[in-house]
Structure formats: structure tokens, C-alpha cells
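Asks: Task: produce atomic coordinates for the following.
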Amino acid sequence: MLEVVILGTGNVASHLFKAFSEKENIDVIQVYNHNKESLKSFSNLTNTTTNIQQLKKADFYFIAIKDDVIAEIAQQLNKYKGIILHTSGAVGINRLKHTANYGIFYPLQSFSRNTTIDFTEIPICIEANSAENLEKIKTLALTISKDVREVNSEQRKALHVAAVFINNFSNHLYAIGAEICNEHAVDFSILKPLISETASKIQTLSPYEAQTGPALRNDHKTIETHLAILSNKHKNLYREITQSIQDLHGKEL
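Replies: As a prediction, the model looks like this:
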């Protein structure tokens, strides 16, 4: 039985807790957070604590807390022999160097607390300070995911930036699209099949090959029509993305 302590109660921590708790060979023996209120949803499921000096002995300690306090939290765990892991995409492994055994366990996915996620489909990027620890982390990761990859800190940071573009930025564009629809009394839901088709295409085509639209066609009339419809706050963004598409595909406005 592998014993796990989770530090944090946010979205990533909550989904990890659920994924591990469903496995017979893993026991989440404790959840830590400095805020007692945030521990309420875990208190009937496992031991909880607000005192980081009272963590139980475990095989793995997951730091699933905001990036800017990872190093500070890790320094307080240097007395433990278990493997100290953080779950951030943007923080290097060296932030854990004050501990004896450490590594990375980065699930490459967007987590919302009330969304059901199949963890078996989530890529987990792992890294460690030794070959032995890497093997232990891999064994743990494979209990909840069928896609586990060794990725170093620089590669993981690049993946995180790429993920921001394809997830966070694209969602912001959905929000702008919804705003445009609302301004013109159109139901945004009419665009949902298009969103699904766009996401589906890159399962068989590269994003470069899947590109369509007036920017790719160098369709000046349509571009000018769109700019005329848009409010001033969206015109510059439209122009910049149009130019970016044309730069990538060797077109000229």
C-alpha cells in the first residue's frame, strides 16, 4: 500500500485526492491546508491538519499549492524521507532541492472542481532527482493514468506555455465570441458544434494543416467587414491574430 499526503485543497489537489482514493493500493492518509475552512470537504474522508509540522510519515508528499510558495513549503518538508512532489507546470525541479527525495508529478490538464475528469486519459509529466525516485514516481503515476512521460523542467515549462495558448487563451476567445453574439442578439450555443469540430480536427491533422478562415485565404473584403462589425477593444486583437496566421502561412495583408 502506497501512502500519500496531499498539501493543498484546490482544484488539482481535489482531483488527485479523488483519483488516488479510488485505487485500492493507494491510501491518502492526510490532507494539509493552513486554512481550516478549506479542509471541511476532506475531514470526513481522511485525516486533516492545519499544522505543517504534524504531517504523517508517507511514501509521497504532493505540494499542490500556488507556485510562489512551493519552495517555502518544500523547505519545511526536509525532515521527511518520502518523495516530495510538486504539481506545477511552470516551476522547476530545483525548487525542491532542499529535500532528500524529490520530483515532479504534473498532470497536463485543466482542472475545475465540479467537473468530472477521467484521469486515465490525462498525460502525467514526471521528473526526479534520481533514477530510483523516478521509477517510484512512474509506478505511482501509472496507477491512475495510462500516459506517463518523463519530461524535464525546461520541456515542462514550454508545455505549460503551449497549454496556456491552447486552453486559457482559446477559452478567452470563446468569451469574446460570446460577447459579440450577445451584442448582436445571437445565441452563442449555435457555435458549439463549430468549437467541437475545430477541436476534433487536430486529432487527425496538425494545427497548421487544420487552419481555415479569411486570414489564410487572404480575403481582404471579409477581414474589412469583420473589422467594421467589431468594437474598438476587439479590432486590434483581430488584426494581430490575422497577421500572426498570415506570418505563419507566408501570406501578406
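
Asks: Could you use CA atoms for every contact and neighbour count after this?
Replies: Noted.

Asks: What is the top helix by length along the chain packed up against?
Replies: In the chain, assigned by DSSP state H, the helix with the most residues is helix 232-249. Using 3 or more CA pairs under 8 Å, 6 or more residues apart in numbering; DSSP states H and E as the contact test, the elements touching helix 232-249 are helix 214-217.

Asks: roughly how far is the helix it packs on from the heart of the chain?
Replies: Between the centre of helix 214-217 and the centre of its host chain there is 31 Å, according to CA atoms, centre = their mean, to the nearest Å.

Asks: for comparison, sequence B:
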Amino acid sequence: MYRISIWGTGNVAYRLSIELKAAGHSIPFICGRNVTSGKKLVRILNKEENNPHKVEEATFFTNDFHSLKDSDIIILAVSDDVIQTLAKEFATITFKDKKIPLLIHTSGATSIEALECYPFTGVLYPLMTLSKIKPVNFKLVPFLIESYSPEGEKILKDIVLSLGSEYMISTSDERLKMHLAAVYVSNFVNYLIGLAFDISKPNQELLMPLAIETVRKAFLYEHPSIVQTGPAKRGDIQTISKHLKLLEGMSEHRYVYEMLSKLISKQ
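Replies: As a prediction, the model looks like this:
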């Protein structure tokens, strides 16, 4: 197991650090500029129930990146726009005779080249929506990994396998494409569900079985268009007109309905 320090206190840092600790890795430091969130995460990591392997080393919070230099791995779980800046800061550390930690980021949209000023790098991208408020079964989370060196790639594989997850070795371009695809199946779908909530409340929970079956069925066939249903697909103008009448006064919902119906009708 590895000594893994994490720079970041957001959703990815939160979920990933808890899972890594539960897998038996040491998390010596949580580092970041948000002191309140960082110290809260440290308290969670030091709870006995989050340490099933009885890892002896406790976790501490710091905002001094020099404290992380004795780690085996440093994970930058931060927003894309600060990855390169942080990499440059870590590149200023003098390691002397010590082994250089593997510096990795977790972004799907940022190239590994953002870390090029540092000598030993990698990418560990979890292809999953992560949030502090809801745990995720990491055995179901695929990771896209990348490293310039065989040693770095082995470490990334070790991390993923310790979580019980699967991985795919990918280039930065391939990872960016998958990140784009993920926006469609996650962010856009969630937005549409929000519109559906507005229309159906207080009965929105009745839509859950339909939403689950729709996604499940879409992945069973060669392409989701094969199983596309609904009034736009079958050219049911009468039903579409009724729906549009219900959406009077809801300009955003009506705009999306008309746009998507037009696109679906052309499939």
C-alpha cells in the first residue's frame, strides 16, 4: 500500500480519500486552501469506521505543499485551471536523495502535459459523478489512467485495483473525448431530469423506474436510437401540441422540448 497525500477538499478529493483509506492506504496529509473543508475531511478520515485496515498513520491537514514531499503519491484533486500552477509549485521542491513522489491529477479534460514541469507524473480519472453528499460504490467506477513511465503506470494500476475498480489506459485525447461523452450522459441528463421535476412535482419519484430503464435499455443495443420511443419519434403531432400547450409560460422547458423533438424526429 502507498502513502498518498491529496491536494484538494472538493467532491473528488472527499470521495477518493475516503475510499483510498478504506482500501488500506495511508493518507498522511490533506492539503488545500479551504481550511474548514480540509479539517472536516481529516476528521472523517481519522474515524475508526473509515479505517477498516487499522492503518496506524493518522491524517493531518496542511496548506504547506512542502509537507507532502515524503509521500509516495501526491494527488491533485482540484479544478482544471489550477493544475498546471500547482505542478509548477511542486516542481520547486528539492528532494535530494529521496524518492520523487508520483504527481497525478484526476481531471478528464486536462492533458497530462499540464504536469510536464514535474519529473514523475500520471493521470487517474474516475469516470463517475462524485459528490460529498452521496457515497458511490467504487467497484462500479471505471478509471482512465495515463503515465509517461512504466513505473508510474504500475502505481496507477495498483491504486485502481486496490479499490476493486477497473481501468483503461488512455491518452489525454482519448480521455477528453470520454469526458465530453460523460457530460452528455450525466450533466445533460441531470439537467433534463430537473426540468421533468418541475413539471411532475410532487409526483417526481414516479419517474425513477422509467429513468433507470431508459438508461439501461440504451446500453443494451448497438445505438440508443434503435430503442428511441415517444411522440417525436412516431410523429405524433397531436400529442406534441398538447404538451406544448401545457408548457405555456415555461419558456425554458418549451424551448428544450421543441428543440429535442425536432432532432429526434430526424433520426
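
Asks: rewinding a little: quick check: buried residues in the longest helix of structure 1?
Replies: Within helix 232-249 of structure 1, the residues that count as buried by 16 or more other CA atoms under 10 Å are T242, Q243, I245, Q246.

Asks: swap in stretch 17-33 of structure 2?
Replies: 17-32.

Asks: from those, which is closest to V215 of structure 2?
Replies: Taking CA to CA as the measure, V215 of structure 2 lies nearest E19 of the buried residues of stretch 17-33 of structure 2, at 26.6 Å.

Asks: Could you tell me how many residues sit around the aligned residue in structure 2 for T48 of structure 1?
Replies: For T48 of structure 1, the aligned residue in structure 2 is F61 (criterion: TM-score structural alignment). Using other CA atoms under 10 Å, the number of residues around F61 of structure 2 comes to 23.

Asks: what kind of secondary structure is F61 of structure 2 in?
Replies: strand (DSSP: H, G, I helix; E, B strand; the rest coil).

Asks: all helices of the stretch 51-200 of structure 1, in order?
Replies: Per DSSP state H, counting those that start in this stretch, the stretch 51-200 of structure 1 carries helices over the ranges 70-75, 131-142, 153-163, 170-183, 192-201.

Asks: could you dump these to TSV with distance to V91 of structure 1 and mean neighbour count?
Replies: Shown next, in TSV, are the helices of the stretch 51-200 of structure 1 (distance: least, CA to CA, whole Å; neighbours: other CA atoms under 10 Å):
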stretch	distance to V91 of structure 1	mean neighbour count
helix 70-75	8	16
helix 131-142	18	16
helix 153-163	7	16
helix 170-183	23	14
helix 192-201	28	12
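
Asks: Ok, which of those helices comes nearest N114 of structure 1?
Replies: helix 170-183 (17.7 Å).

Asks: Now do the closest one against helix 153-163, angle only.
Replies: Put simply, helix 170-183 of structure 1 runs at 10 degrees to helix 153-163, going by axes from the mean of the first three to the mean of the last three CA atoms, to 10 degrees.

Asks: Give me the contact list for helix 170-183 of structure 1.
Replies: D187, F188, L230 (CA atoms under 8 Å, 6 or more residues apart in numbering).

Asks: Closest one of those residues to I137 of structure 1?
Replies: Nearest to I137 of structure 1 among these: F188, at 43.2 Å, using CA to CA.

Asks: so how far is I166 of structure 1 from the closest one?
Replies: 20 Å (CA to CA, to the nearest Å).

Asks: Between those two, tell me which one has more neighbours.
Replies: More crowded of F188 of structure 1 and I166, by other CA under 10 Å: F188, with 15 against 11.

Asks: before we move on, back to that, pipe the helices of the stretch 51-200 of structure 1 into CSV and attach distance to R95 of structure 1 per row.
Replies: Formatted as CSV, the helices of the stretch 51-200 of structure 1 follow (distance: least, CA to CA, whole Å):
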stretch, distance to R95 of structure 1
helix 70-75, 5
helix 131-142, 17
helix 153-163, 11
helix 170-183, 30
helix 192-201, 35
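
Asks: closest to I223 of structure 1 out of those?
Replies: Closest to I223 of structure 1 of those is helix 170-183 (CA to CA; 15.7 Å).

Asks: how far does that closest one sit from the chain's center?
Replies: Relative to its parent chain, helix 170-183 of structure 1 has a centroid offset of 22 Å by CA atoms, centre = their mean.

Asks: quick one: it to helix 232-249, angle?
Replies: 130 degrees.

Asks: Near V136 of structure 2, how many residues? Count them for me, please.
Replies: Other residues near V136 of structure 2 come to 16 when the count uses other CA under 10 Å.

Asks: And P214 of structure 1, by the same measure?
Replies: Applying other CA under 10 Å, we find 15 other residues in the vicinity of P214 of structure 1.
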